[in-house]
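Participant: what's the 3D shape of this:
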Amino acid sequence: MTSTAPDSELARFHRFLCGFHRRQAGRAVDFPGGFAALDDTYTHSRGNNHLLVDGPADPETLAARADELLGHLPYRLVYVIPDAVAAACRGPLERSGYAYSTRYVMRHTGPAPAHGGAREVDLDALRGPAGAAWRRFVPGVSDEEVHHLVERRAARLRGAEDVRFLASYSEDGEVASWADLYLDPKAGIAQIEDLVTAEDHLGKGHAGRVLDTALHMAAEAGCGLRHLTANASNWPHRWYERKGFAIVDSVHVFERA
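Facilitator: Next up, the predicted model:
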């Protein structure tokens, strides 16, 4: 899609995104036009092992580059930020067996809401509910895969200057919904990610409480640019629109199992 945000705003988001992926990586390997973010501790996590293209790259050699840098893994994942580069890469990557999708970049518009009542928690509080959620989302997932997908939150603590895990609790004390909040007060930007609700607590308003809390905290930290990303093919982006978010850009995703 064509971006609807000012170039200066998009540049801030792109810097934040690239910085986040570099900081949380166990190691980063640069190549012309981008870098590989790698973490041997969480090899089952695509979010921790992928290529990110943020500049001019050779479309005809990108698949080979992914094989070179991700060859120890059973999957390939390439994020491409510039629209023109993604358009040029799509044909060669699809011919190499990659599937294409997009993630919307959504900015919160209007004033920040009042505090939603969610709490800041640590990783220990999220291990059980996050593990159960992954088993619901990915039937047949192995114990080792779940362990990597849950424990990778430890690496995310490196992703931004201020990282917070937020959770809304049910009346009986269970974690009902949770999300990550990444704050960069110096740059005035915040990102909300991985908003999930436990199956037993769906439809009870817990996700809204977590989201409102995250937006409120971001505003309190001086982050006027508040955003998240959402899969273009799934329904949540419609819910985010009702919560005051607008689609301003896309990140292009190429994946091969």
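
Participant: C-alpha from now on. contacts and neighbour counts both.
Facilitator: OK.

Participant: which parts of the strand ranked longest in the chain are buried?
Facilitator: In terms of residue count, the longest strand belonging to the chain (DSSP state E) is strand 245-256. Neighbour counts over strand 245-256 (16 or more other C-alpha atoms under 10 Å) mark 245-255 as buried.

Participant: what helices or strands is the host helix or strand of residue 214 leaning on?
Facilitator: Under the criterion of DSSP states H and E, residue 214 resides in helix 206-220. Applying 3 or more C-alpha pairs under 8 Å, 6 or more residues apart in numbering; DSSP states H and E, we find helix 206-220 packed against strand 162-169, strand 175-184, strand 189-197.

Participant: same thing but at 7 Å, please
Facilitator: strand 162-169, strand 175-184 (3 or more C-alpha pairs under 7 Å, 6 or more residues apart in numbering; DSSP states H and E).

Participant: Just after that helix, pick out the following helix or strand.
Facilitator: As assigned by DSSP H and E, the chain's next helix or strand after helix 206-220 is strand 225-231.

Participant: Buried residues, that following strand. List them.
Facilitator: 225-230.

Participant: what's in contact with that strand?
Facilitator: 102-108, 188-193, 237 (C-alpha atoms under 7 Å, 6 or more residues apart in numbering).

Participant: Select from those the one having the most neighbours.
Facilitator: The most neighbours of any of the contacts of strand 225-231, using other C-alpha atoms under 10 Å, belong to residue 190, which has 29 neighbours.

Participant: do you know how far it is from residue 91?
Facilitator: The span separating residue 190 from residue 91 equals 34 Å under the rule C-alpha to C-alpha, to the nearest Å.

Participant: and for comparison, fold this next one:
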Amino acid sequence: MKLVSWNVNGLRACIRKGFLDYFNNIEADIFAVQEIKLQEGQIDLDLEGYEQYWNYAEKKGYAGTAVFTKQQPLNVTYGMDEEASHPEGRIITLEFEDYYFVTVYTPNAQRTLARLPLRLEWEDQFYHYIQKLDEQKPVILCGDMNVAHKPIDLKNDKSNKGNSGFTIEEREKMTRLLNHGFIDTLRYFYPDRDDLFTWWSYMKTVRERNIGWRIDYFIVSERMQDQLNDAQIHSDVMGSDHCPIYLDIDL
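Facilitator: Just a heads-up that it's a prediction; the model follows:
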């Protein structure tokens, strides 16, 4: 199966920049998007053959996620706890017969790290949520996780040490997840590649020179390792400050 995840940084804007060309060409079985930045009724997306699931943020023009899938799931949930309020629309979980598919848009700690305490609290809640799912059946997790895990995952690691997205605290949360039953699929296939990035700032020529960060991931339960075929970053696809990521897996 072909799976795609993409932080589109505003879905309506991304559509004007060629989103549907990529969507139609890749023919993914499941296609997840983050940071859709829209509310219900603001878009009418005709995706023939796909079920559509949306989690809108309450705040206009902010956050939000969506999943488009060819196979109808057994169940769909929004957020981590149906009893709790999740006003930013950051998580969608699709339950299939043999696995869970989760897309996430992890909160940013902000440039001043003002939101770091909230981010770390959120990480703990999310970690326990994913572990709870994994106890029931394998999990495929994808999305913008807003952290470059290792120095190899960003171009200028020394000058960014301690900055939002590359703090020790944020990186340790990713390490914990990967040390407790999960695989970073891109690093499974390409452990030493130091030019694989998924996000670039809009500063002039930064993307052309590939001065980027890898903050978008496909992460799967360890027991799915033998089902993995390939993981890719489609850095040539424009339309957002992020690029799509791709996973080929036998399901």
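
Participant: What's the TM-score once they're superposed?
Facilitator: Superposed pair, TM-score by TM-score structural alignment, normalised by the length of the second structure: 0.36. Supporting alignment: 131 aligned residues with a C-alpha RMSD of 4.6 Å.

Participant: related to what we said a few turns ago, just the helices and strands packed on helix 206-220 of the first structure: most buried one?
Facilitator: Highest mean neighbour count of those: strand 175-184, a mean of 25 (counted as mean count of other C-alpha atoms under 10 Å).

Participant: tell me the angle it makes with strand 162-169.
Facilitator: 160 degrees (axes from the mean of the first three to the mean of the last three C-alpha atoms, to 10 degrees).

Participant: Show me what strand 175-184 of the first structure is packed against.
Facilitator: Checking 3+ C-alpha pairs under 7 Å, 6+ apart, strand 175-184 of the first structure ends up next to strand 162-169, strand 189-197, helix 206-220.

Participant: Take the ones you listed and lay them out in a markdown table including distance to residue 68 of the first structure.
Facilitator: Shown next, in a markdown table, are these (distance: least, C-alpha to C-alpha, whole Å):
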| stretch | distance to residue 68 of the first structure |
| --- | --- |
| strand 162-169 | 32 |
| strand 189-197 | 29 |
| helix 206-220 | 39 |
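
Participant: Quick one: closest of the ones you listed to residue 83 of the first structure.
Facilitator: Across these, residue 83 of the first structure has its closest neighbour in strand 189-197 (21.2 Å, C-alpha to C-alpha).

Participant: Which strands or helices does the closest one pack on?
Facilitator: Using 3+ C-alpha pairs under 7 Å, 6+ apart: strand 189-197 of the first structure touches strand 175-184, strand 225-231.

Participant: who wins for proximity to residue 95 of the first structure among these?
Facilitator: Nearest of these to residue 95 of the first structure, taken as C-alpha to C-alpha: strand 225-231 at 23.0 Å.

Participant: Strand 189-197 and that closest one, what's the angle between them?
Facilitator: Going by the same axes, to 10 degrees, strand 225-231 of the first structure makes 40 degrees with strand 189-197.

Participant: The helices and strands packed on strand 175-184 of the first structure: which one's closest to residue 31 of the first structure?
Facilitator: That would be strand 189-197 among these, by C-alpha to C-alpha, at 26.3 Å.

Participant: Mind checking what secondary structure residue 22 of the second structure has?
Facilitator: Assigned with DSSP: H, G, I helix; E, B strand; the rest coil, residue 22 of the second structure falls in the helix class.

Participant: picking that back up, possible to save the buried residues of strand 245-256 of the first structure as a markdown table with distance to residue 197 of the first structure?
Facilitator: What follows is the buried residues of strand 245-256 of the first structure, written out as a markdown table (distance: C-alpha to C-alpha, whole Å):
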| residue | distance to residue 197 of the first structure |
| --- | --- |
| 245 | 19 |
| 246 | 22 |
| 247 | 23 |
| 248 | 25 |
| 249 | 26 |
| 250 | 25 |
| 251 | 24 |
| 252 | 26 |
| 253 | 25 |
| 254 | 27 |
| 255 | 26 |
